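Peer 1: sharing a sequence plus its predicted fold:
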Amino acid sequence: MGCSVNYTGVPSQFSLTCYWLGGYPAPQLQWENDGKILSNGTLDTLLVTLNSSEYTDKPKPTCKGQHTITNEIKVDTCNVHLGYPNLQSHALRTCIKGENVTLSCSVFGANPPAVITWLRNVSNPNVEVRSGAKYQIVQIGNDSFLTIVNCSKEEDEGNYICKSENGVATKEIYIWLDVTTPHNIVGLVSAIMILFLVVVALITGTVLYCDPQIYIKANPFRKGESEVLVLVESEEEEEMQQVGDSVVNTPYTDAEPSTPAVANGNIYKHEVLFHSPPDNISSDLLSEVSEETEGEHLEEDF
């Protein structure tokens, strides 16, 4: 024996079905609600149609069945639980003009299962939304989705109604769709790029001005100005380098600056360095070096 409840498709109307199959003779079936007999008969399946106004949710509708075989009586019962549909959705949705947006609506707690429809609150009575090129409706289980293609502020902004009905009750929930105009993204990006280039130019100019290794002193636009080129002879540069290296590598004992000499109007400054000979040098070699040094000094005096 079994029971079921179904929505007939007529608002505020549902049907109760009770069946007990396989017995002979046919059983006696009876629907009751809150002690009140709704319908009865001797048959395998008993169907009764009720309006929601006749239904009270205190007890559950019950079907009683009785099989009589000779002197044996078999009794069975089943019942159904009726439930109101409850809706859940987002009260506000936003769509950018020219794009698509999807509204969703979920129903729970409904028995029999509810049917979901979408309406537009643009007239009285409300206009039902049907699937097509502009609107696409998809229902998966107890969830319904309405997709609005290429939404516009003039045609699509406003209230949308998700309506759920199962014969026991009818519930509605309102969803407001706000259509906004896209901002000038191109202008904003251009302003950011210009600001970035200005900052890079300022940083580059500061670095080139402050760093003497990079700063460009030459002006390609000036004309008629002379340039000064300083030449240094390679031989003099090598001699100066050798003198500097000998001063660093040789143990320093004493130094005495010599008096600057004047020749041909130019002043030359020489520096005479005195070095102490090593301890293991021979006396003959030391005397020869002393004689050569004295000879060089005499030549310089002349």
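Peer 2: That came through fine.

Peer 1: from now on I want contacts and neighbour counts done on CA atoms only, so please keep to that.
Peer 2: Noted.

Peer 1: can you get me the start-to-end distance on stretch 166-184?
Peer 2: With CA to CA, to the nearest Å as the measure, the ends of stretch 166-184 fall 48 Å from one another.

Peer 1: gap between stretch 135-149 and the chain center?
Peer 2: Its chain's C-alpha centre lies 26 Å from the corresponding centre of stretch 135-149 when counted by CA atoms, centre = their mean, to the nearest Å.

Peer 1: how close does Ser290 get to Ala110?
Peer 2: Counting by CA to CA, the gap from Ser290 to Ala110 is 125 Å.

Peer 1: and Ile116, by the same measure?
Peer 2: Ile116 is 11 Å from Ala110, where distance means CA to CA.

Peer 1: and if you look at Leu298?
Peer 2: As judged by CA to CA, Leu298 and Ala110 stand 128 Å apart.

Peer 1: which of these two has more neighbours?
Peer 2: When Leu298 and Ala110 are compared on other CA atoms under 10 Å, the one with more neighbours turns out to be Ala110, at 22 against 10.

Peer 1: nearest residue to the more buried one in space, please, no chain neighbours.
Peer 2: Beyond its immediate neighbours in the sequence, the residue positioned closest to Ala110 (CA to CA, 6 or more residues apart in numbering) is Pro85, lying 4.1 Å away.

Peer 1: okay, one more to line up with it:
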Amino acid sequence: MNIVATAALLQLCFSATASVSDNDPTETLVTAEPGDAVVLPCYTGGNGTPSLTMWTKDGREVGGARDAGARVSVHQDGSLKFREAVSEDRGSYLCSSTLPDGTVFRARALLQITNVPDTHPDCMWVQTQDLSRIQLNCSWFGAYPPPKLRWGEAGDFLESDNLSVVLNGSRVTDGQKLKCTATHQLLKSGLEKSCLLTLKAPFPEGDPLAAAIEGTSVTLTCTETTAAPPANTTWTKGLQKSRIETGSKYVLSDEGPSYKLTILNVTKDDEGCFFCLSENQLGVKVLEVCLTVKTSSSAYTGGIIGVFIAALIVGSAVVVAKLLYSRRHEICLGGGFGDEDTGDVLSLVDSDDEQIFQDTVPQLPPVVNGRHLTLVEVHRIPSSDHDETEPADRSPQQPEDTEEPE
């Protein structure tokens, strides 16, 4: 009988627990400011104090220690108390309390901490294929209570943390600025925060000329970083501007702001102009890229010509260098290449070398008045223009006595 009674009691407890667990617990909203003391209630019935209470947030237990000095703790009545609430405490909490009679009571509490983010709201474009409309989005997440947002300078503020607006593409202009303003009950008047978007027409950029050798591959690149809203960019070919798709001949790639077109196995038929076309709600702009295809023989001929020109330049430099080197004595003496030397030459002959010139220079007595003499001969080198008209004076000049100490 005792075993049967015990089994029946356990079955009753399990049934009560299961019946409570199946019901979705109601959620209590609690609002506080940063630094406030907060209490999240769990069991408010009159059936006694819970024998066991556990609080969880996002599946993790919180406030497990019943330490009065802890910032977050579970008290005897089953409530969860925050000594000083912070922004990170916001969220949904689940309480599970076991009552003295064995039943389990569950409750939810949503804690909201009033907050004004330090950042500005975010303005962004919403990509759309409909170029007749412009869709904008403004959001300011993290603010509580929800902020009030407004697009433009006129109109009413709407309480929302995410506000979208759709504009007619025909009524906007290049360079126009669009502003989203956010206000909050905790912000003082005149301290609203905002974000700004500027409308800009597309302007694709790239090298307008390209060259390739027949049988190879070549890549054409187009860069678009200006357009706002972002532009739709495509590649076309020829006067008909037929749109190019990826296939066995062409490979298209989109790497951020760069749009690349790779042409495989280039032939003469690929020679011509390709067009990078960028379009948004403010207009269409085109970059023209003209491709020149060369045969392998023409490329070989061009290489030979280049080598010949380089060799010619090097050879000319060698000839000029040799010429300068051979005339270096004339350049160093200031005579230049074609200048005539008509100046006098002063020859100083040391007295010990007078024997060398004995056939052309009259001998002087070795000693005069007890001093040695030095012979100085001054003669002029005749100019070629005066060889016939002015015969050279070959008579010896009167030497000058230079005294030297003995």
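Peer 2: Sure thing, it's come through. None of the values given here were measured: they were computed from a predicted structure.

Peer 1: can you pull the TM-score for these?
Peer 2: TM-score of the superposed chains, computed with TM-score structural alignment, normalised by the length of the first structure, equals 0.51; 182 aligned residues with a CA RMSD of 3.3 Å.

Peer 1: quick revisit: the residue nearest to Ala110 of the first structure matches what in the second structure?
Peer 2: With TM-score structural alignment defining the correspondence, Pro85 of the first structure maps onto Pro202 in the second structure.

Peer 1: and its match, how many neighbours?
Peer 2: The number of residues packed near Pro202 of the second structure is 27, by other CA under 10 Å.

Peer 1: hang on, it in a helix?
Peer 2: No: counting by DSSP: H, G, I helix; E, B strand; the rest coil, one finds Pro202 of the second structure to be coil, located in no helix.

Peer 1: test my guess that it contacts Thr233.
Peer 2: No: the pair Pro202 of the second structure and Thr233 does not pass the contact test of CA atoms under 8 Å, sitting 9.4 Å apart.

Peer 1: what residues do those two have in common as contacts?
Peer 2: Overlap between the contact sets of Pro202 of the second structure and Thr233, as judged by CA atoms under 8 Å, 6 or more residues apart in numbering, is given by 278-279.

Peer 1: grab the longest strand from the first structure for me.
Peer 2: The strand of greatest length in the first structure, counted in residues with DSSP state E as the criterion, is given as strand 170-180.

Peer 1: so where is that strand in the second structure?
Peer 2: Here strand 170-180 of the first structure aligns to the second structure at residues 284-294, judged by TM-score structural alignment.

Peer 1: the matching stretch vs the first structure, mean deviation?
Peer 2: Comparison of stretch 284-294 of the second structure with the first structure after fitting gives an average deviation of 2.0 Å (mean CA distance after the TM-score superposition for the first structure).

Peer 1: who touches that stretch?
Peer 2: Contacts to stretch 284-294 of the second structure, defined as CA under 8 Å, 6+ apart, come from residues 201-214, 220, 222, 266-268, 270-279.

Peer 1: how close does the residue nearest to Ala110 of the first structure get to Gln13 of the first structure?
Peer 2: Counting by CA to CA, the separation of Pro85 of the first structure from Gln13 of the first structure is 14 Å.

Peer 1: what is in contact with the two at once?
Peer 2: Common neighbours of Pro85 of the first structure and Gln13, counting by CA under 8 Å, 6+ apart, are Asn166.

Peer 1: quick one, helices of the second structure?
Peer 2: When assigned using DSSP state H, the helices of the second structure occupy the ranges 2-22, 296-326, 328-332.

Peer 1: onto which residues of the first structure does the shortest one map?
Peer 2: Alignment note (TM-score structural alignment): helix 328-332 of the second structure is unmatched in the first structure.

Peer 1: which helices and strands does that helix pack with?
Peer 2: Using 3 or more CA pairs under 8 Å, 6 or more residues apart in numbering; DSSP states H and E as the contact criterion, helix 328-332 of the second structure has no neighbours among helices and strands.

Peer 1: from the chain's centre, how far out does that helix sit?
Peer 2: Mean C-alpha position of helix 328-332 of the second structure versus that of the full chain (CA atoms, centre = their mean) differs by 58 Å.

Peer 1: what does stretch 11-25 of the second structure correspond to over in the first structure?
Peer 2: When stretch 11-25 of the second structure is aligned against the first structure using TM-score structural alignment, it corresponds to no residues at all.

Peer 1: give me the buried positions along that stretch.
Peer 2: Counting neighbours by 16 or more other CA atoms under 10 Å, one finds that the buried residues in stretch 11-25 of the second structure are 13, 17.
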